[in-house]
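Student: Sequence first, then the predicted structure, then my questions.
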Amino acid sequence: MATHGAQPPPLLQNPGSTEDYCMGRMLVHSPGIWAVNTATNHFRFFAYSLPRMLGQLAVMFLLAELLHLLLKRFRLPRFVSELLTGIILGPTGVGRLEFTRKVLVMDQADFYMGLLSKIGFLFFIFLSGVKMDLGLISRSGVKAWTIGVIAVAIPHFIFICFSEVGITEYPQIHRYRWSAIRAILRIQSQFSFPVIALLVVDLKVMNSELGRLSLATALVSDLLGTIVMAIYVNVKMGSMTAMTVVTVQAFVSGVVCVALIVFTARPLSAMIIKRTPEGRPVDKAYIILMAFLVFFASLLSDNAGMSFQYGPFILGLAVHGGPPLGSTLVDKLDTIVSGLFGPLMVTFAGMKVNLCEIYDMEFIGYVWLAMLICYFIKYLSVITPAIACKVPITDAISLAFILCTQGVVQMSFYLNNTVNQTFDEETFSMLVMAILIIASVTHFAVASMYDYSRTYSGYQKRDIQHNSANSELRLLTVAHRLEDVLAARKLFEVSCPYRESPLSIYSMFLVELVGRATPLLVDHQLGQRNASSNSRSQKMMDILRSFELQYLGYVYVQFFTSVSLPKFMHYDICSLGFDKQTSMIILPFHKKWNQQGKLIQDSNSIRTMNNNVLETAPCSVGILIDRHKIKNPQRMSSPVQHVAVIFLGGADDREALSYARRMSRSPSVYLTLVRFVPLDPDLYNDQWDAVLDAEVLKDMRIQAKHQDNILYREERVNEGAETALVVRDMQEVFDLILVGRRHTDDMPQLFGLSEWNEIAELGPIGDMLAVDTTLPVSVVVVQQQDTKTK
């Protein structure tokens, strides 16, 4: 037999040679069906490693997607679908079939899929570290620190005591099984920030109070738990060898490894950021360099006595998160890592589950008992301090479920222990099933208990109509761009702030969250500075500050910045409106025009955000369609603002009229109320709304008799087509038009208009004003606070 130092065998070995060579054929690439050699394997594509791996990947992702389409209706996360895919394809499911086992399912010698899943997991852990905001630790309040420290201290204390003393009191457990029980307790005691961050996104509570508390507590618990466990493992290594020097050596190796990664990556990332022009993505060469450092950090930590994934995780923490480096890394790598390689670890682990061959039922019972006790202790360690910190009971229960959830990180720990033969196949199968059950129950329980819209339950009459005429008017304006702030200021100028009825403006600038896992709400009044702030946001603040100085003593402005994912921005908007008790939220329209009236922006994300705000807002909402940019040579500039209200009837029209009446207090505003009356009044049979409308219109007619800048008009129309003609004529005259969003379906004034409605959230009249004109007339589509569903 050849030794390790022997040279490779020659192509033609001489007969009678004294050395024997052991040659193994690596069947990687299939020669195809047209190959000259007609060996049997040439026609079996899946006998070769590469076609088999590609076939496995195709089947995995197809089955996982089909399962997710089915299970998401039952509020189960994608993680469950990916894990079930592995179990179905493994020896528990179709892997038991002879045909499937030969053609598709991997055997013990096929390690390519395992290597690919580990590489994907390295980048998943690296990106998780990049998304972590270590500054959140210093910003976390006493509540998050209290819950996080207690949640780490109690489980780890019980685990260490039982591992060192308690386990020896159970002779039923063979001493060769002690290592497996200790590993289970050690892994169960840990908290995983990446898993929890993914969960709060899936549950759509990322920007809620529960989501923020979960992320802050998870970050504290994860880092503290990792430090405690690293110290325990090093001390344990020294005690097992009866040599203190081993503990010292392991500790020094770990510290040197961490220091080398941190003090290399930190200045390197700072240099990359310095060389990147403002507003530009990081150069591709630096992204390749960071990918190389992921492998190097993994190699370094693996040889320093730590687990192979700790190096990339520390590297991710050391990299400067957020734009430009962190955001570019996430933008370039997150799609393929989270969508392809990250789930591969879960499915690969599921394919190793074998529920059909379980023999040692007694030990399996101890495994389940250990997991249940650990979960129960962790749950109590979270919910008890949460209730003591005066967290609402429903939120405390949900918080405990979220922090105790398990996912791909715990799966990787179990898989590593299986490779190291700490767990046998039976134990690993039970642990994977426990992860599946915990993840399913957690997602379903929190989704059932926690409803963000319930935050505004009982929150009544927060609108302009029911606001006292001489009281403070509180408005929340939302801005994505500089043009949004300019449009909002023009609206505020005609809102007539004065001493007896001041105007309080809460301005929220929206910034997309990139390169981070934790959202951020910056209160600029508290001296907070947004890490991603730039000259653009400063200009936006300067515009409203100048407006505040112009009406000094009558206008008060406060500034906030929300850094969040676009699909969760409406949570911050509604939450701020609720906290500040605003009467109306002013939203920018999702379309923008240039000076020639040409459409230059049509954002689906802004439109989705507006729809979400309309559904969950704690007060009235106004969508501002700004067209002041458009030039009209036929209209002369004038200091007088001509404002109109289109009134058909209903709560939203009454709210729009109430806002316009406030504007009419300004002598520079000329208000025209145009009421559309059907030719046959009996066709409109909502008597209660008719009574309320009559009361509001009566007050308006009385006010018009005493004010020269108010005009009341009635237009009798037979159907929607006649209404459309009058509305189009109004666009030629007025600078600002206010209209209600919702009207009843049986209104004769709107017959036929709904069929042409392109933007449903604006209503038929608002849609007409938003789409069918290129004139410089701005529109505010008003929705009064909806208290029926609260």
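Tutor: Done, it's in. These numbers come from a predicted model, not from an experiment.
Student: going forward, measure contacts and count neighbours with C-alpha atoms only.
Tutor: Will do.
Student: ok, the closest residue to His443 other than its chain neighbours - contacts?
Tutor: By the measure of C-alpha to C-alpha, 6 or more residues apart in numbering, the closest residue to His443 outside its immediate chain neighbours is Leu76, 6.2 Å from it. With contacts taken as C-alpha atoms under 8 Å, 6 or more residues apart in numbering, Leu76 has the following neighbours: 440, 443-444.
Student: Use this one as the comparison:
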Amino acid sequence: MASFTRTVTDTVTRTVSAAATASNSNVVVAPQGGILEGSNPSHCDSKNPIIIFIIQAGIILIFCRILHYPLSKLRQPRVIAEVIGGVLLGPSVMGRVPGFTAAIFPTAAMPNLSLVANLGLVLFLFLVGLEVDLRYLASNWKVALSVGAAGMALPFGLGCAIAWGLYNQFRNESGTVHIGFGVYMLFIGIAMAITAFPVLCRILTELKLLSTPVGIVVLSAGVGNDVVGWILLALCVALVNTGTGLTALWVLLTCLGYILFLVFAVRPGFMWVLRKTGSLQDGPSQSVVALTLLIALTSSFFTGIIGVHPIFGAFLAGLICPHEGGFAIKVTEKIEDLVSTLFLPLYFALSGLSTNLGLLNDGITWAYVIGVIAVAFLAKFTGGAFAARLNGLVWRESFTIGTLMSCKGLVELIVLNIGLQARILSTRTFTVFVVMALVTTFATTPLTAALYPPWYQKKLEAWKRGEIDWDTGSPLTSDDGSSTKDVVAAEKLESVKVQRLLVYLRLDNMPTLLAFVSLLGGRPQALMPRMHPQQEAAMSSDESGSSPDERLKRPIDVHGVRLLQLTERDSSVMKVSEVEEYSIHDPVINTFRTFGQLHNLAVSGEITVVPESSYADVLVTKASDMLSDLMLLPWSETGSMSEAQMISTDVAKNKLYSASYSNFIATTLENASCNAAIFVNNGFGGRVKQKPMLLTRSVSGLSLRHHQREHAASTPVADRSHHVFFPFFGGADDRAALRLVLQMAENQDVTATLVHYYSTAASFEHVEASTSQSAQSASTSAKRATTGLTPTASSERDAAFFSSLRHSLPADLAMRVLFETKQSTNLLADAMEQAKAEVGQSPRNAGDLIVLGRNVNANVVAADAGTSSTSSEARGCLGPAAEAVVASGIRASVLVVQARGKGLE
């Protein structure tokens, strides 16, 4: 015990002595208080580089975002802002500020920034490979081969020509290595010949050209151009990185063997894993995403160690990923935000940091700048245009294709950076080509918009269909003196009923839309019970004399359009290029198609991916192209443009307060060329019983019984009837709405009350408008329809119209429709009082409906002006009468009709 005590004492004594000795020495621990102890955060610390990296990344991202805002108004891709941002932060502008480069971009910190940027570049090339759909190349191989080959051969040849001057003028500058002219020529030719496929997809999408002949040709040729360009670049890098031609040959053979290994070994195994895990049907899991990224990084590693750039391996990994089931799009959605918002701006900013506009300081250099731009644009333009012309396109289409193929964009900058890193290019030559890439990319969108505007596209389509004369633009007549469009118009005039219906499909409105559209289809033909085919054949002779069933009436043509928002993400652009496959497999479209077919409707549907600002234009254009009689627009259940599946009670109550959706509806109605109807849902199709919230979590007999009731199934709707109330105030909108109500009433489950409200003769004198200015501006069509009529003449015309329909109904329809005429001094208030008595009286039915015209006379709402309880946007969009009815809380849905086609007479 004594020895143990002595040992402990000696240990403590030695420890205290060592601590005292250390406190008297000159060793000082590095300050850990950061800026609180006066340290400089921008100081590059090799052991802790994250601080300086965050400063660099933050400045680059903020700078690029600020620059992109004004450039986006000019329809310029984001890469323009990123490169210009790098140029401004580099030696050209901010580098001239004393101490800026040394403090923010010190030489010691650049390797870390370059590492992150190059990792982003590898992932971006993987995304480019995912975006390239080789099915386009296979389905349009002839035009892709001709346009792509001509679009590469001519600029490659002229690039080789100008490479002779560049090689002799700038080959001895600092920062370059001595290489033979053949390798230098190959690199310059590639830089001239390559096309930026990702930027091209974005431009085609924004200009709505993907479905046009120009878009199909450019997309097909761009795929082949992209693949061939990267292969040639891999060849060039291999030649630069190898010392002898024999080594370069081995590198190329190894690369070829690796490509075959990926296609015939890796891809089948990868597909087996995807099918086994259900990733093609259900989307990739986290493990599958990890496996996909591991394949991309491993492929980059292999191509890097054999002497080819790592980005080529990532590109190949993206190419072997399948597009079936939207797998490539779903993988892109997982990683694109991090790559495009953080990694890629760093890479292109590094390009700008390596660009020094101050080196363009003499006449010969500027001569080469102009020469390089001219060769890059004119060679691409000429090759693509002539090849397109040989494929049967008109000259203006061909010129548009040539302009689009001249786009360089970010792919060109990647090629140039590889040349700078391989020391093929000097900083001066690199700057010359960066200026060329910026100019050609910047000019692509405005030139394309000028060469191929929407009006020219419509004229060209009509001319190709043989509908118009090209020189005069006048319709061509056939032998019987009528054009194709005239025949369709004549068919439409045979009946004022809705025969062609365009429906804006939204996920949050699908139950309502299905219930309403089914009313227009009517009941299908009554069918006999099904019989076994053999028994049916045996009994057919006995029933040969039976009377035939009534013939089915012609079904209504219904076309559903679902709009998906085109965002800045690459996955959104990929959806556009694969929109046909999306339309085939989309569950909303298929649900609508199947439901319509079962309800005597001829149904078709499509998906369109466009910017949110173009939603109204797309619907108006579709309705015009299809010669639709009616365009049905549901009011959003979420109160916004989004189709959120989870809708809270508060959101549902305040759905009329959305300014964005009101503006969308108002823009659509203002530009519509056919009748339009807005459907505001309030329990149409049957109300869902609200279940009370659980008050306790303790288990008791009461709570157990409540749990059983909570999961009880909803019973079928026993009463499938709908009651429609329509107050007829007069005007073009009300006349169109009246005809629509009578068409709905042909359905045996619909009853309708139609009341003509009219005022005294004195009230038809001039009444000062007291409604909102937005509501008045939206009533242009109604005013046009009654031009030249006095108020009294207009009211007499409406009364005659109401009376003529009242006395011309078939007997079976007259049983379900009640016509009334009432005189009132407060038209809207009396109509709302009767509406409360008419609708909502059968709470177990399938929902009631109030139909209103959008634009009514000022005297109808004069007494109620200024009493709106919703937003002014909703009042101007729905009209004052409809807005008052919706805000009153009447237990019925509201259909607001605007006349722009049938119903004006």
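Tutor: Arrived safely, thanks for sending. Worth saying up front: this structure is predicted, and the values here are computed from it rather than measured.
Student: Do you know the score for how well these two fit?
Tutor: A TM-score of 0.78 describes the superposed chains when it is computed by TM-score structural alignment, normalised by the length of the first structure; 733 aligned residues with a C-alpha RMSD of 4.7 Å.
Student: Just put the contacts of Leu76 of the first structure in a markdown table and tack on secondary structure and neighbour count.
Tutor: As requested, the contacts of Leu76 of the first structure are arranged in a markdown table below (DSSP: H, G, I helix; E, B strand; the rest coil; neighbours: other C-alpha atoms under 10 Å):
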| residue | secondary structure | neighbour count |
| --- | --- | --- |
| Ser440 | helix | 19 |
| His443 | helix | 22 |
| Phe444 | helix | 16 |
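Student: Tabulate those residues (CSV), appending distance to Asn530 of the first structure.
Tutor: Rendered in CSV, the data for the contacts of Leu76 of the first structure read as follows (distance: C-alpha to C-alpha, whole Å):
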residue, distance to Asn530 of the first structure
Ser440, 37
His443, 32
Phe444, 35
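Student: so which of those residues comes closest to Met206 of the first structure?
Tutor: Distance to Met206 of the first structure, by C-alpha to C-alpha, is smallest for His443 among the contacts of Leu76 of the first structure, at 13.9 Å.
Student: residue in the second structure matching the closest one?
Tutor: Superposed on the second structure with TM-score structural alignment, His443 of the first structure falls opposite Thr445.
Student: which residues does that match contact?
Tutor: When contacts are counted by C-alpha under 8 Å, 6+ apart, Thr445 of the second structure is found next to 75-76, 203.
Student: List the residues that contact the counterpart of Gly879 of the second structure in the first structure.
Tutor: Counting by TM-score structural alignment, Gly879 of the second structure lines up with Gly763 in the first structure. Contacts of Gly763 of the first structure were listed using C-alpha under 8 Å, 6+ apart, and they are 740-743, 757.
Student: Name the helix or strand for Gly763 of the first structure, please.
Tutor: With the criterion set as DSSP states H and E, the secondary-structure element containing Gly763 of the first structure is helix 763-771.
Student: how close does that helix sit to the second structure?
Tutor: Taken over the aligned residues, the distance from helix 763-771 of the first structure to the second structure averages 4.4 Å (mean C-alpha distance after the TM-score superposition for the first structure).
Student: Helix or strand next in line after that helix, which one?
Tutor: Sequence-wise, the next helix or strand downstream of helix 763-771 of the first structure (DSSP H and E) is strand 778-783.
Student: Quick check: the nearest residue to Ala35 of the first structure once chain neighbours are set aside vs Val103 of the first structure, distance?
Tutor: The shortest distance from Ala35 of the first structure to any non-neighbouring residue, by C-alpha to C-alpha, 6+ apart, is to His42 (7.5 Å). Here the distance between His42 of the first structure and Val103 of the first structure works out to 14 Å (C-alpha to C-alpha, to the nearest Å).
Student: now swap in Leu587 of the first structure and tell me
Tutor: 57 Å.
Student: Between these two, point out the one with more neighbours.
Tutor: Leu587 (27 against 17; other C-alpha atoms under 10 Å).
Student: So that one: helix, strand or coil?
Tutor: Taking DSSP: H, G, I helix; E, B strand; the rest coil as the rule, one finds Leu587 of the first structure in the strand state.
Student: hmm, back to that, just the contacts of Leu76 of the first structure now: which is nearest Leu116 of the first structure?
Tutor: Taking C-alpha to C-alpha as the measure, Ser440 is the one of the contacts of Leu76 of the first structure closest to Leu116 of the first structure, at 26.5 Å.
Student: Quick check: the gap between that closest one and Gln601 of the first structure.
Tutor: As judged by C-alpha to C-alpha, Ser440 of the first structure and Gln601 of the first structure stand 41 Å apart.
Student: which residues of the stretch 701-850 of the second structure fall in helices?
Tutor: For the stretch 701-850 of the second structure, the helices identified by DSSP state H, counting those that start in this stretch occupy 701-710, 732-745, 773-777, 780-785, 791-806, 811-814, 827-838, in order along the chain.
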